[in-house]
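Undergrad: pasting the structure only:
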């Protein structure tokens, strides 16, 4: 069986989807995109005909990479389960699944080890419940997985880009008569993807040619 065309770019995001976590979730999504990957998560489809767990397993199967935030304050019972499915898919899936890679985020250092002792030896990346730090964690992890010809901005510059996107977001929403506070996952991607692509094209312009 051949590997799906987007498998190498797909990143499964396993984290809380509540209002409190939303700023962190949207920052993770943005960072994944800037690093030239495709964010995937359970929110991408609202098809009620599919059992939620089956939907999650199907998405995990299509993703080479996984970002899992299972920190104590943010954790939900399904999040360790989704991490387990991801690890199981790597172990027992098809040939190309053997190369799956994942990172474990936690809001505070060592907070996850309280109830996930089976992951001892796994490197956790703590972000201190701050948007700039979670951007740095995700950026640094993904930057090692792109081609040597692709240059990913360092975290401070990426944070500046994310702040610019957040400033532009209300205007982008107004054009479509959307609310920035009520965006679905797909709607967020429909706004962030062209915005990032446009900024990337601008950054390729050679000032010497002006």
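TA: Structure received. From a predicted model like this one, the values you see are computed outputs, not experimental measurements.

Undergrad: Only C-alpha atoms from now on, for both contacts and neighbour counts.
TA: Will do.

Undergrad: Which parts of this structure are strands?
TA: Per DSSP state E, the chain carries strands over the ranges 10-14, 38-40, 65-69, 101-106, 124-126.

Undergrad: And those: which comes nearest residue 164?
TA: For the strands of the chain, distance to residue 164 was read as CA to CA. The smallest value, 19.9 Å, belongs to strand 38-40.

Undergrad: will you turn the strands of the chain into a markdown table that also has mean neighbour count?
TA: Supplementary listing: these in a markdown table, determined by neighbours: other CA atoms under 10 Å:
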| stretch | mean neighbour count |
| --- | --- |
| strand 10-14 | 25 |
| strand 38-40 | 23 |
| strand 65-69 | 24 |
| strand 101-106 | 20 |
| strand 124-126 | 21 |
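
Undergrad: Next one for the comparison:
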């Protein structure tokens, strides 16, 4: 089904690890995307056991013109000693959709994040021509990189709040998260994707930036 143009234009596919170690970066990226006026999408947002994971990924990618791909956790698993290639796979699917898709899909754009700017050349040399952005495993830097990327995909003459402003607002959101979870009878350490995005959008609605 073809999505309405505004929904596709504002959609941002988030490709990153979904584990406890990465959670601070994941939450910061989600907050930044919403603060910039876009809508993050992920394979986590639909819980459907009848749909295999790769279908969830391709559906989410197809629904979004933009994407944030974080390849910083392509490293050996401590238990198996094998590398984790989910993130490069999803990046490849996104680039393939842009190259071989029709219509709106050809207008896709993305930012690729890593801990260091050129570290990726040691394990994914095929994307050596891409402009990789470093976040240094720092949520504040990740927010800045996402903000700068999304700032190139807004109407001319409009501006986004600075990365520092978004980081400060994210810190306020985090400080209030425990209390908000208690009021809504949620466990702050076991939030689903939908729980987290609802909490973020609710907080942003209650704390608008000054006009």
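TA: The structure has been received and is ready for your questions. What you are looking at is a predicted structure, and each value in this text was computed from that prediction instead of being measured.

Undergrad: Now do the helices in structure 2.
TA: With helices called from DSSP state H, structure 2 shows them at 5-10, 23-35, 53-62, 86-100, 139-150, 163-183, 193-206.

Undergrad: Take these and write them to a markdown table, including mean neighbour count and distance to residue 129 of structure 2.
TA: Formatted as a markdown table, these follow (neighbours: other CA atoms under 10 Å; distance: least, CA to CA, whole Å):
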| stretch | mean neighbour count | distance to residue 129 of structure 2 |
| --- | --- | --- |
| helix 5-10 | 16 | 25 |
| helix 23-35 | 21 | 24 |
| helix 53-62 | 18 | 22 |
| helix 86-100 | 17 | 13 |
| helix 139-150 | 22 | 17 |
| helix 163-183 | 16 | 26 |
| helix 193-206 | 15 | 33 |
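
Undergrad: follow-up on the earlier one: residue 78 of structure 1: which of the strands of structure 1 is closest?
TA: For the strands of structure 1, the distance to residue 78 of structure 1 is smallest for strand 10-14, at 9.1 Å, taking CA to CA.

Undergrad: tell me the average deviation of stretch 133-143 of structure 1 from structure 2 after fitting.
TA: Taken against structure 2, stretch 133-143 of structure 1 registers an average deviation of 0.6 Å after superposition, with mean CA distance after the TM-score superposition for structure 1.

Undergrad: what range in structure 2 matches that stretch?
TA: Using TM-score structural alignment, stretch 133-143 of structure 1 corresponds to residues 141-151 of structure 2.

Undergrad: how distant is that stretch from the center of its chain?
TA: In this view, stretch 141-151 of structure 2 has its centroid 11 Å away from the chain centroid, taken as CA atoms, centre = their mean, to the nearest Å.

Undergrad: Pull the residues that contact that stretch.
TA: If you take CA atoms under 8 Å, 6 or more residues apart in numbering as the criterion, stretch 141-151 of structure 2 is touched by 25, 28-29, 32-33, 36, 68, 110-111, 133-135, 159-160, 162-164, 166-167.

Undergrad: thinking again about what came up before, adding distance to residue 118 of structure 2, write the helices of structure 2 out as a markdown table.
TA: Rendered in a markdown table, the data for these read as follows (distance: least, CA to CA, whole Å):
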| stretch | distance to residue 118 of structure 2 |
| --- | --- |
| helix 5-10 | 29 |
| helix 23-35 | 20 |
| helix 53-62 | 25 |
| helix 86-100 | 15 |
| helix 139-150 | 16 |
| helix 163-183 | 23 |
| helix 193-206 | 31 |
